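Undergrad: need a 3D model of the sequence below.
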Amino acid sequence: MNVPTLHGIPNCDSVRKARGWLETHQIDYRFVDFKETPPTMAALNSWLEVVGATLLVNRRSTTYRQLQVTDKNALEKGDVASVLAKHPTLIKRPILEWEGDVSVGFSAADYADRFNT
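TA: This next block holds a predicted model:
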């Protein structure tokens, strides 16, 4: 079994919940901090292909509210990966990559199904 990779920022509540859930269920995982290691364009494009921009872009975030008009326009025109590369905290968190699949956000029920716990 591959070790899942959890992407996010450590002080995000959803990321903390996901990490806590994984640790409580004794599931080994690798954590990647967006601020220390921003996602690559390849990763962003892959995530966008799997889950789509609607799920991946956190339009309720402070980062989104503070975006310049040019970046908001770029999002609307479909240049999502470039804007997310420039503003990784705009990505809805956490991102869980595991066995070729990607999930966005944290749901205990989803994680239980995914890890058969």
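Undergrad: C-alpha only now, for contacts and for neighbours.
TA: Fine.
Undergrad: all strands of this protein, in order?
TA: For the chain, the strands defined by DSSP state E cover 5-8, 30-33, 95-98, 101-104.
Undergrad: need the residues that contact the first one.
TA: For strand 5-8, contacts defined as C-alpha atoms under 8 Å, 6 or more residues apart in numbering pick out 15, 29-34, 93-98.
Undergrad: ok, so of those residues, who is nearest Val3?
TA: Checking the contacts of strand 5-8 against Val3 by C-alpha to C-alpha gives Tyr29 as the nearest, at 5.4 Å.
Undergrad: run this one through as well so I can compare:
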Amino acid sequence: MLKIYGIKACDTMKKAFTWLDQHGIAYEFHDYKKAGAPEKPLRQWIRKLGWETVINKRGTTWKKLPEDLRASMDAESAVAAALENPSLIKRPIIEQGTILLAGFDANTWQEKLL
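TA: Modelled structure (predicted):
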């Protein structure tokens, strides 16, 4: 079963849920606001996709981080920052078997998930 990670109230997440529902794809949802960021999967995402893909550098949470932390960010500091501030993680993250996707893009999802 597909697992989707994110924050329920996020507009991008709402688009993702709608897309999944329209395509009849069952999913399990992990809400960062209720359950926090899962450390082991987070480390795997960063190892596979790179911290630059997993961390949302366009969001307000990133912009509120101290400048020196943003400038010196690496994989390990990205994990620590995301565990403390799950809103830093790009939404949604999708896991399905060997498929790992960060962010919502209908064309990519069509290609990879259908």
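Undergrad: one step back: can I have the buried ones of the contacts of strand 5-8 of the first structure as a ChimeraX selection?
TA: Listed next is the ChimeraX selection for buried residues among the contacts of strand 5-8 of the first structure, using 16 or more other C-alpha atoms under 10 Å:
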select :15,29,31,32,34,93,94,95,96,97,98
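Undergrad: related to what we said a few turns ago, identify whichever of the strands of the first structure lies nearest to Pro88 of the first structure.
TA: Per C-alpha to C-alpha, nearest to Pro88 of the first structure of the strands of the first structure: strand 5-8, 9.0 Å.
Undergrad: need the strands of the first structure in CSV with distance to Lys86 of the first structure, can you?
TA: As requested, the strands of the first structure are arranged in CSV below (distance: least, C-alpha to C-alpha, whole Å):
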stretch, distance to Lys86 of the first structure
strand 5-8, 15
strand 30-33, 15
strand 95-98, 17
strand 101-104, 19
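Undergrad: nearest to Arg59 of the first structure, of these?
TA: Checking these against Arg59 of the first structure by C-alpha to C-alpha gives strand 101-104 as the closest, at 13.8 Å.
Undergrad: read off where the closest one ends up in the second structure.
TA: Strand 101-104 of the first structure corresponds to residues 99-102 in the second structure, going by TM-score structural alignment.
Undergrad: compared with the first structure, how much does the matching stretch deviate?
TA: In the superposition against the first structure, stretch 99-102 of the second structure averages 1.1 Å from its aligned positions (mean C-alpha distance after the TM-score superposition for the first structure).
Undergrad: in that stretch, which residues are buried?
TA: Leu101, Ala102.
Undergrad: coming back round to it: Thr54 of the first structure is nearest to which of the strands of the first structure?
TA: Proximity to Thr54 of the first structure (C-alpha to C-alpha) singles out strand 101-104 among these, at 10.7 Å.
Undergrad: what is that closest one packed up against?
TA: Here strand 101-104 of the first structure touches helix 41-51, strand 95-98, going by 3 or more C-alpha pairs under 8 Å, 6 or more residues apart in numbering; DSSP states H and E.
Undergrad: fine, thanks again, bye for now.
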